[in-house]
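Undergrad: Sequence first, then the predicted structure:
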Amino acid sequence: IHTVLIRMILFSAVVVMIALFLALLLLRRILHHLDLLVEKIRRFGQGLQDPEDTAHYDYSLRTDEIGQLHVSFDEMKSNVKTLRDKNYEKQLLLRDTNIKMLQQQINPHFLYNTLDTLNWMAQKYGADDISTMVRSLGNLFRAAVNSKEDLIPLKMELDVLKDYIRIQQIRFGDRLDFQLHVPDDISNIYVPTLCIQPLVENALKYALEFSDDVCHITVTISEKDTVYQITVANTGSHFEDDLIWKLEHRQVTPQGSGVG
């Protein structure tokens, strides 16, 4: 009995030592991958590459929690890098845009002074049409270059439109008939900058430049409940009845830059 007891104690001790050794091995394997994850996070925060131990190990093949943690962190890291690269590109684009804006600020002053000189010369020689056209052109340039607000009063937008129409009426004469219908009180209406003039320009381009007939362009601003509706209509434009369907199904390629 004494011998059996000693053997049982020794056997139990060996079993416990083996169990502890295996548990330690398992724990070290788990902690090793957790340490690698911590090291990956630390290196990512410092902008360094991942540890070499993770470069040749595919955690996507593991289905346990450690594999999921590594995969989730790698996906987050990839998304952060993508966002960072996009932000860097936007910063570069913004810097280039600011530089171009600074360069372009020099040119308008010379242009405005030249237009003012032409206006004075036209008035001096009694060329009222030239004076009107030059003055309207100067107003158009000022509105296009100096507009920094996203929304402006409707009256300012209509002033820009009227300057544009004055130029076109001198150019086309009796071939252009323009009508503007607005409510009596428009002081509370705000619109995006330069939103009406391009529509009128487009309506005029495809009606007058391809036809010798008189073009009637009408801009109507009407109130419906609490919504104001701006309508630009013209005569002289001709297109197929199924043009919209062809555009939607890419059977016709639209022209221009697509800004409209």
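TA: Looks like it arrived, so ask away. Residues are numbered from 1 along each chain as shown.
Undergrad: C-alpha from now on. contacts and neighbour counts both.
TA: Will do.
Undergrad: nearest residue to Leu180 other than its sequence neighbours?
TA: Val219 (4.9 Å; C-alpha to C-alpha, 6 or more residues apart in numbering).
Undergrad: how close does that neighbour sit to Val4?
TA: 110 Å (C-alpha to C-alpha, to the nearest Å).
Undergrad: With Gln68 instead?
TA: Counting by C-alpha to C-alpha, the gap from Gln68 to Val4 is 49 Å.
Undergrad: which one of those two has more residues nearby?
TA: Gln68 (15 against 9; other C-alpha atoms under 10 Å).
Undergrad: secondary structure class for the nearest residue to Val182 once chain neighbours are set aside?
TA: In this structure, Val182 finds its nearest non-sequential neighbour in Ile221, 5.0 Å apart by C-alpha to C-alpha, 6+ apart. Secondary structure state of Ile221, per DSSP: H, G, I helix; E, B strand; the rest coil, is strand.
Undergrad: For Ile221, which residues are in contact?
TA: 181-183, 228-231 (C-alpha atoms under 8 Å, 6 or more residues apart in numbering).
Undergrad: Now do the helices in the stretch 151-260 of the chain.
TA: For the stretch 151-260 of the chain, applying DSSP state H, counting those that start in this stretch gives helices covering 154-172, 197-208, 243-248.
Undergrad: Show me the one of these that comes nearest Arg28.
TA: helix 243-248 (61.7 Å; C-alpha to C-alpha).
Undergrad: so Thr63 sits in a helix?
TA: No - using three-state DSSP, the assignment for Thr63 is coil, not a helix.
Undergrad: For stretch 170-179, buried residues please.
TA: 175-176, 178 (16 or more other C-alpha atoms under 10 Å).
Undergrad: out of the residues you listed, who's nearest Pro153?
TA: Out of the buried residues of stretch 170-179, the member with the shortest distance to Pro153 (by C-alpha to C-alpha) is Phe178, at 21.5 Å.
Undergrad: Second structure for comparison follows:
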Amino acid sequence: MLIFTFIYLTITSLTKPLVEISEIAHRVSKRDFDVPLFNRNTNDEIGNICRAFDRMIISIREYIDTIWEKARTEAELREKEIEMQALYTDAQLRALQNQINPHFLFNTLNSGAQLAMMEGADKTCYFIEQVSDFFRYNIQQQKQTATIDEELGLVDNFVYIMKVRFGSRLEFEKVVPTVPLKVEIPAMTLQPLVENCIKHGLKNTTGKVSLEIALKGKYITISISDNGSGIPDEIKESVFKAVSADTTRLPAEILNQTAEPVIDDTEKHTGTGLINVFLRLKLYFHRDDIFDITNGPEGKGTKFIIRIPNHV
């Protein structure tokens, strides 16, 4: 009986782990990786098999986690790309508002420029050419991105048109580096901010708008400011919350409580103008610290700050 008991215990100590390994292996074969580990510390062959099996299970779990994380990241990137395209399309549509036939528009403007040239009206000819270039950029800009230099060219067109319209009431200052600025940013980023500043600066007797670009280490800092009345703190906070929530609308109560909207009169019910610019910057650079809103020079007015990595 003693010998039989000894043999039984010996065989059981060998077969029991093998049965457990067989059961776990069967569950793994059915793609059930939520199985317990053996954690066997013996130095015999069974212990070695159990430890090897534990390492295999851990490796499979880590590999699955890596695949899921990669799939989640790719899905987020695809979603952001779709959102970026939608936002850009929205910005482009607003820029093309009331434009029925771009070719007819260009032909008309070119005819007007030629007529002005024939009559010796050089200033009128130059003005019409600037207007034509401004609309051509908006209509023919099919890319989602543009270089900073290209955006500055659009700003120059727009500011010239505004100066002809408002005369001495508008003062514009631009300080930019002499080196080429080939870093790409979302298209139609700077002009809407300059337009916003002009609109609010002109609420005073004289509107003063400044655009400055500085190269600071690995970053390019773009500042656009005005001498207007500034943006209330609650509006500024709501803009940042909307961008953080990936929405282009300000809360209705915020739009209704302010008598001095921060956006164009045609957009005061949606709030898409300013938020759209910041949201596209966030989606393009995959960061939410790219932009900021502070007080303008001497604590007056509004200052928009864009700080982007300099990849050139």
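TA: In hand now; what should we look at? Note that this is a predicted model, so its numbers are computed, not measured.
Undergrad: quick one: TM-score?
TA: Here the TM-score for the pair of chains, by TM-score structural alignment, normalised by the length of structure 1, is 0.55; 219 aligned residues with a C-alpha RMSD of 5.1 Å.
Undergrad: Enumerate every residue touching the residue nearest to Leu180 of structure 1.
TA: 179-181, 230-233.
Undergrad: Then Tyr137 of structure 2?
TA: Counting by C-alpha under 8 Å, 6+ apart, Tyr137 of structure 2 has contacts Leu154.
Undergrad: measure it to Lys241 of structure 2 for me?
TA: For Tyr137 of structure 2, the distance to Lys241 of structure 2 - C-alpha to C-alpha - is 31 Å.
Undergrad: ditto for Asn110 of structure 2
TA: 44 Å.
Undergrad: next one: Lys163 of structure 2
TA: 34 Å.
Undergrad: do the same with Leu193 of structure 2
TA: For Leu193 of structure 2 relative to Lys241 of structure 2 (C-alpha to C-alpha), the value is 19 Å.
Undergrad: Looking at those two, which one has more neighbours?
TA: Neighbours per residue (other C-alpha under 10 Å) separate Leu193 of structure 2 from Lys241, with Leu193 holding more: 23 against 16.
Undergrad: Wait, that one touches Thr302, no?
TA: No - contact criterion C-alpha atoms under 8 Å: Leu193 of structure 2 and Thr302 do not qualify, at 10.5 Å.
Undergrad: Identify the contacts common to those two.
TA: In contact with both Leu193 of structure 2 and Thr302: no residue, using C-alpha under 8 Å, 6+ apart.
Undergrad: so what's Ile293 of structure 2 up against?
TA: If you count contacts by C-alpha under 8 Å, 6+ apart, then Ile293 of structure 2 has 236, 302-305 around it.
Undergrad: Try it again at 6 Å.
TA: Going by C-alpha atoms under 6 Å, 6 or more residues apart in numbering, Ile293 of structure 2 touches 303-304.
Undergrad: Under the alignment, what does it map to in structure 1?
TA: In structure 1, no residue is paired with Ile293 of structure 2 according to TM-score structural alignment.
Undergrad: same question, Ala25 of structure 2
TA: Matched by TM-score structural alignment, Ala25 of structure 2 corresponds to Leu31 in structure 1.
Undergrad: That match in helix, strand or coil?
TA: helix.
Undergrad: For it, grab the count of nearby residues.
TA: When neighbours are defined as other C-alpha under 10 Å, Leu31 of structure 1 has 13 of them.
Undergrad: Walking through structure 1, point out its strands one by one.
TA: Secondary structure of structure 1 (DSSP state E): strands at 151-153, 176-181, 190-192, 215-224, 227-234.
Undergrad: Rebuild those strands as TSV, extending it with distance to Ser60 of structure 1.
TA: Shown next, in TSV, are the strands of structure 1 (distance: least, C-alpha to C-alpha, whole Å):
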stretch	distance to Ser60 of structure 1
strand 151-153	51
strand 176-181	66
strand 190-192	50
strand 215-224	59
strand 227-234	55
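Undergrad: Any idea which of those gets closest to Leu111 of structure 1?
TA: strand 151-153 (24.2 Å).
Undergrad: list the buried ones in that closest one?
TA: Per 16+ other C-alpha under 10 Å, strand 151-153 of structure 1 contains these buried residues: Ile152.
Undergrad: What helices and strands are in contact with it?
TA: strand 190-192 (3 or more C-alpha pairs under 6 Å, 6 or more residues apart in numbering; DSSP states H and E).
Undergrad: What residues sit buried inside the strand it packs on?
TA: 190-191.
Undergrad: Over to stretch 231-239 of structure 2?
TA: Buried residues in stretch 231-239 of structure 2 (16+ other C-alpha under 10 Å): 231, 235, 238-239.
Undergrad: Residues in contact with that stretch: which ones?
TA: Outside stretch 231-239 of structure 2, no residue touches it (C-alpha under 6 Å, 6+ apart).
Undergrad: Centre of the chain to that stretch, how far?
TA: 20 Å (C-alpha atoms, centre = their mean, to the nearest Å).
Undergrad: for Lys208 of structure 2, what are its contacts?
TA: 171-172, 201, 226-227 are the contacts of Lys208 of structure 2 under C-alpha under 6 Å, 6+ apart.
Undergrad: Just confirm Leu279 of structure 2 contacts Val243, I think it does.
TA: Yes - if you go by C-alpha atoms under 6 Å, Leu279 of structure 2 and Val243 touch, sitting 5.4 Å apart.
Undergrad: Look at these two and report which has more neighbours.
TA: Leu279 (26 against 23).
Undergrad: and the helix or strand where that one lies, what does it pack onto?
TA: Assigned by DSSP states H and E, Leu279 of structure 2 belongs to helix 272-285. Helix 272-285 of structure 2 sits against no helix or strand, with contacts defined as 3+ C-alpha pairs under 6 Å, 6+ apart.
Undergrad: Try it again at 10 Å.
TA: Helices and strands touching helix 272-285 of structure 2, by 3 or more C-alpha pairs under 10 Å, 6 or more residues apart in numbering; DSSP states H and E, are helix 45-95, strand 184-186, helix 190-201, helix 233-244, strand 291-295, strand 302-309.
Undergrad: Just put the ones you listed in CSV and tack on distance to Leu9 of structure 2.
TA: CSV is the format used below for these (distance: least, C-alpha to C-alpha, whole Å):
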stretch, distance to Leu9 of structure 2
helix 45-95, 16
strand 184-186, 75
helix 190-201, 82
helix 233-244, 66
strand 291-295, 73
strand 302-309, 70
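Undergrad: and of these, who's closest to Val159 of structure 2?
TA: Among these, helix 190-201 sits nearest to Val159 of structure 2 (C-alpha to C-alpha), with 8.3 Å.
Undergrad: Next, the angle from the closest one to strand 170-175.
TA: 140 degrees (axes from the mean of the first three to the mean of the last three C-alpha atoms, to 10 degrees).
Undergrad: How far away from the center of its chain is helix 190-201 of structure 2?
TA: 20 Å.
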